[in-house]
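>>> Coordinates for the following, if possible.
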Amino acid sequence: PNEGGLSVYGTNVLMNVTEETSGLPARNGRYTSTEDAREADASIPEEFDAERVSGENVRENILVDEPTCHSCPVACKKEVETSIMHKGEEMNVRTESYEYESAWALGPNSGHTDRDEIAVMIQRCNDHGMDTIEAGNIMAMAMELTEKGKLEDLGDGIDWGDSSEMIDLLERIATRETELADHLAEGQAHMAEAFDGHGSTLTVKNQAIAAYDPRCMKGMGIGYATSNRGACHLRGYTPSAELLGIPEKADPYEWEGKGELCALFQDMHAISDSFDICKFNAFAEGIEEYVKQYNGMTGLEVSEDELMEAGDRIYTLERYYNNLNGFGREDDSLPARFLDGEGSVPGQGASEGEVCELDPMLEEYYARRGWVDGVVPDERLDDLGIEVGPGTGVSRGDSAAPADD
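This next block holds a predicted model:
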């Protein structure tokens, strides 16, 4: 194909886009872009620049092949090859995994933008079966805790942007080789408890956020908060509308209507995920195409409304399961630095002064879902034909939900 941003640059086409909109969390989400970080802190070097790890830069300098999934019309996969000198040793890497989220987590969010060292880190994570988003986020948290002096009992910790040390620390985390690495391997929730780091976590339901700043993209904020598996950007990918204008443009900084938008995307993605359709192909499709595909595959004749209800049922069933395990509104949260109030860090640059207006979006979202404080009432289970389990014991008339009863 080689037409359109995803085909030409892969997922990393988004790096410059989020940088320019001040929607790229940098240095553990303290800043809303690398430029915003440089302007706020004179000690941050000029080479801390997201463009250096962008899809455009990667294509120009280290791209070697463009393999793709069978018959895919998007062909977003980009294979890179590079080598670095690491502590006197030449390290060569060839990988197909230089993705936007990985490059962000192991780069700008960790305080550096060394394109080639990021490739080595990505491959190291792949070799050890480590998630790159979680790995990059735990690195950034460790850097912030080091700066605050909270890791002194574990030795030197790790400084902002120390990409050389990151390469080695990833290996040590995988093997739990040192005391610091052993703690980091337990994740952000453990680090928060063990080292008084609650103010330095970027997690929802103990899963780390991705490369979309909720101070800029309010729909992603409500999406992180209400994702049933934690801060997942793929369960309700509102940046499709907020950044890319698909299916239509939505103002990323406007919170009103984002609860409705988020629920719509979640239901649509529940359908496409059930079809096992890549989201990049799903961008070009809507409920009309899904109905044709489903009816063609099954021989049934479901309507658009019936298929959308199936998406709603899937998402609600997941939430019901969470409710039965004690999850409620208090878990539909965001890190304090993204919100108004204690610990808030408002956005900068194009997102100057912005925070994520989570509470009013939650009210809008729950109303759209028919939930009560994040809990599915028994009447809603009946509406959707969900007949498994004991029910939540919550009624539509309740003002608070005893999700852990």
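
>>> contacts, neighbours, all on C-alpha from now
Noted.

>>> now the end-to-end length of stretch 202-222.
One end of stretch 202-222 sits 14 Å from the other (Cα to Cα, to the nearest Å).

>>> Any idea how far that stretch is from the middle of the chain?
6 Å (Cα atoms, centre = their mean, to the nearest Å).

>>> what does stretch 210-230 give?
Distance of stretch 210-230 from the chain centroid (Cα atoms, centre = their mean) equals 7 Å.

>>> which stretches of this structure form strands?
Secondary structure of the chain (DSSP state E): strands at 63-65, 79-86, 89-95, 203-204, 207-208.

>>> Ok, which of these comes nearest residue 361?
Evaluated with Cα to Cα, these place strand 203-204 nearest to residue 361, the distance being 16.1 Å.

>>> contacts for the closest one?
Residues outside strand 203-204 that contact it (Cα atoms under 8 Å, 6 or more residues apart in numbering) are 188, 209, 224-225, 230-231, 331-335.

>>> what does stretch 12-22 give?
Here stretch 12-22 has contacts from 5-6, 24, 32-36, 50-51, 53-56, 98-101, 103-104, 212-213, 216, 243, 347-351, using Cα under 8 Å, 6+ apart.

>>> Alongside the first, I'd like the structure of this one:
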Amino acid sequence: MDECYGRTGTVLHIDLTTGAATPEHPDGTVYERFLGGRGLAGHYLHPFVDREYTDPDLPLLLFTGPLTGTESPTSGRGTILSRSPLTGAVCDGSIGGGLPTRLKKAGYDGLVITGRAPAPCGIEIDDNEVRVVETSLWGQDTDAVLHALERRLPEDTSLACIGPAAENGSLLASVAVDHRHGGVRGGLGLVWAAKNLKYLTVRGTGEVRVHDPAALVEAREAIVRLTMASPVLMGGHGFSHWGTGALFDLINSRRMLPTDNFRKTWFDQGAEVNAAALARLYKPRDHGCLGCHIRCRKIALDGRSLPGFETMAHFTADVGNADPEAAMEAADLCGRLGLDPVSAASTLACLREITGKDYTDKTLISTLRAMAEGGDLAAGALNLAQACGRPETAMTVKGLELPAFDPRGGYGLALAYAVSTRGGCHQRAYPISHEVLRKPVATDRFTFSGKARIIKLAEDAIAACDSMNACRLIFLAAGLEEYAKALTAVTGKDWSVQSLLEVGERTTVNERRMNAENGFDSTDDDLPERFFTEPGTSGGGVDVPPIDREKFLAARRNYYWVRGLDENGDPTADTLQRLGLDR
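Here you go, the predicted model:
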């Protein structure tokens, strides 16, 4: 085998039906075309993407990238990917903590997990030793599981598990990683449960080989200098100081904070639940992923994680709650039950609009518990709204609940939501960067002009980032030019901005191809009707009208053209051939 730099050259296939663990050594061209992370995971998903989540042959994929485990900044990321039980679309989650780094140091670029164990089980990886073991932890919440594992495993072991929500069949089930680093949406925790997989532990003590360590140090220093000079990331009002909750006041002042299930875009009581209010109440300390200098996670004195912006915004403004402790308790409970907090809160907001009943601190918690036990609430906002005969109350795209940014406040955001391959998600293109944070350059947030090309290029850049497995947030300061130098130093292959964008384009088009094979088309690349017919909350010198539907459709057509899609939103034969996806 050729020398491997930045990769181990091994993908481990684990069949839970038999307990067999089989290494595969992919051809080098596969790594060059898909790089790692989200791109490489998508490559492995494609042959099975039409399988239901209950099918043992549907793979659960966990992949690192070529920068994972190196000195490249924020490289301690990984990707969990499969077909979403909630939406039926391709879905991934970017995970942090120490798990991706330790998987790479154990000798694996990724895991392909198939089959269904005959009894609840865990996968335990300790360098080259891989065990599938029966477990008695089924039924316990994520905190109990992770603490039980920590008591018997070496300290340098990383852990991931599901909670009761997945075991009870909730389509909103998430995955807990190293206590504070999950954030997996789309019900991917339910894929674990369908395989009878309760937990995964990884310990790796090896080293990731780097082709040119001196060049990596130089690239690292350039990236760190850029991040240290970034007010958004490292400033006194930035993510390093406040966590992503730093966005709360800004988004509220821009009149784009989802309030009362997106019926309003301004929360009057925002000052009671913003980042400064949480800091006064909970005196948080800093926490971050392995190898990250930004440290955007915040931990309260009582050990609970402070919610990130999207979770806090949805458990306050979107559900009509101004009690920060109720929101803290709700977010913490989601973590323990293994619920995606963004989807859970959005489903609560949908229920509140349908019933007309406000939440108290007690009913907020009791409804979340019911959500983790199954039934209509466990099926997400769209299924709940349809069951109640009120489909217009579901604020979803492709069945995935929207995060805490109202699309009437940013038209690039509106387009990005609609065309996102995993559904209602801003992180596929992160237009908040230029429409709100003004990075790298400011754009007019109330126009579709130029947004089709901007969204396409941003999707490609973020897909490349997810395939390298760097943190998306760092791209508010550094760019692909700096990371191309880091990747070249690590792998010994000459990477450029253009070659990284090509990987990102291939990754995104592959996802659209898989969605098309599962019946998605242009009718799914759309927004809830509310955004085209109802205004947001104007004020503070900001007018928030409904989105002009004709202009939105024109922008979507432009996006299809620059993306190389046909009028149905499917990749054309020429696009597939150009990207080598027609094989």
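
>>> Got a TM-score for the pair?
A TM-score of 0.82 describes the superposed chains when it is computed by TM-score structural alignment, normalised by the length of structure 1; 344 aligned residues with a Cα RMSD of 1.6 Å.

>>> before we move on, back to that, what's the closest of the contacts of strand 203-204 of structure 1 to residue 253 of structure 1?
Closest to residue 253 of structure 1, out of all of these and judged by Cα to Cα, is residue 224, at 15.7 Å.

>>> corresponding residues in structure 1 for stretch 378-390 of structure 2?
Stretch 378-390 of structure 2 corresponds to residues 185-197 in structure 1, going by TM-score structural alignment.

>>> And for residue 63 of structure 1, nearest residue in space, chain neighbours not counted?
Nearest residue to residue 63 of structure 1, sequence neighbours excluded (Cα to Cα, 6 or more residues apart in numbering): residue 80, at 4.4 Å.

>>> since we're on that neighbour, how many residues are nearby?
21 (other Cα atoms under 10 Å).

>>> Regarding structure 2, what is its longest helix?
Of all segments of type helix in structure 2, defined using DSSP state H, the longest is helix 497-517.

>>> Could I get the buried residue list for that one?
The neighbour-count check on helix 497-517 of structure 2 (16 or more other Cα atoms under 10 Å) flags 497, 500-516 as buried.

>>> How far does it sit from its chain's centre?
Taking mean C-alpha positions (Cα atoms, centre = their mean), helix 497-517 of structure 2 and its chain are 17 Å apart.

>>> and if you look at stretch 222-229 of structure 2?
Relative to its chain's centre, stretch 222-229 of structure 2 lies at 24 Å (Cα atoms, centre = their mean).

>>> before we move on, the earlier item: deepest of the strands of structure 1, which one?
strand 203-204 (a mean of 22; mean count of other Cα atoms under 10 Å).

>>> what's the mean deviation for it versus structure 2?
Compared with structure 2 after the fit, strand 203-204 of structure 1 shows a mean deviation of 0.4 Å (mean Cα distance after the TM-score superposition for structure 1).

>>> so where does the residue nearest in space to the middle of structure 2 fall, helix or strand?
Residue closest to the average C-alpha location in structure 2 (Cα atoms, centre = their mean): residue 93, at 3.9 Å. Assessed by DSSP states H and E, residue 93 of structure 2 sits inside strand 90-95.

>>> how near is the alignment partner in structure 2 of the residue nearest to residue 63 of structure 1 to residue 421 of structure 2?
In structure 2, the residue paired with residue 80 of structure 1 is residue 300, using TM-score structural alignment. Using Cα to Cα, we find residue 300 of structure 2 at a distance of 35 Å from residue 421 of structure 2.

>>> How about residue 578 of structure 2?
From residue 578 of structure 2 to residue 421 of structure 2 the distance is 20 Å (Cα to Cα).

>>> what does residue 278 of structure 2 give?
Taking Cα to Cα, one finds residue 278 of structure 2 at 34 Å from residue 421 of structure 2.

>>> do the same with residue 450 of structure 2
Distance, residue 450 of structure 2 to residue 421 of structure 2, using Cα to Cα: 21 Å.

>>> quick one: which of these two has more around it?
Remark: of residue 450 of structure 2 and residue 421, residue 421 carries more neighbours, 28 against 14, as counted by other Cα under 10 Å.

>>> show me the residues around that one that make contact.
Counted by Cα under 8 Å, 6+ apart, residue 421 of structure 2 has contacts 89-91, 428, 508, 511-512, 515.

>>> Please say which position in structure 1 it maps to.
Using TM-score structural alignment, residue 421 of structure 2 pairs with residue 228 in structure 1.

>>> try residue 349 of structure 2
Match for residue 349 of structure 2 (TM-score structural alignment): residue 140.

>>> And for residue 452 of structure 2?
So residue 452 of structure 2 corresponds to residue 259, using TM-score structural alignment.

>>> Chain neighbours aside, what residue packs nearest to that match?
Nearest residue to residue 259 of structure 1 in three dimensions, chain neighbours excluded: residue 365, at 4.1 Å (Cα to Cα, 6+ apart).

>>> before we move on, the earlier item: and the direction of the strand holding residue 93 of structure 2 versus that of helix 497-517, what angle?
Strand 90-95 of structure 2 and helix 497-517 meet at an angle of 130 degrees, taking axes from the mean of the first three to the mean of the last three Cα atoms, to 10 degrees as the criterion.

>>> quick one, what contacts the alignment partner in structure 1 of residue 326 of structure 2?
In structure 1, the residue paired with residue 326 of structure 2 is residue 117, using TM-score structural alignment. Going by Cα under 8 Å, 6+ apart, residue 117 of structure 1 touches 84, 163-164, 167.

>>> And residue 10 of structure 1, by the same measure?
Counted by Cα under 8 Å, 6+ apart, residue 10 of structure 1 has contacts 55, 75-78, 99.

>>> Which of the residues you listed sits closest to residue 292 of structure 1?
Within those, proximity to residue 292 of structure 1 (Cα to Cα) peaks at residue 75, which comes in at 23.9 Å.
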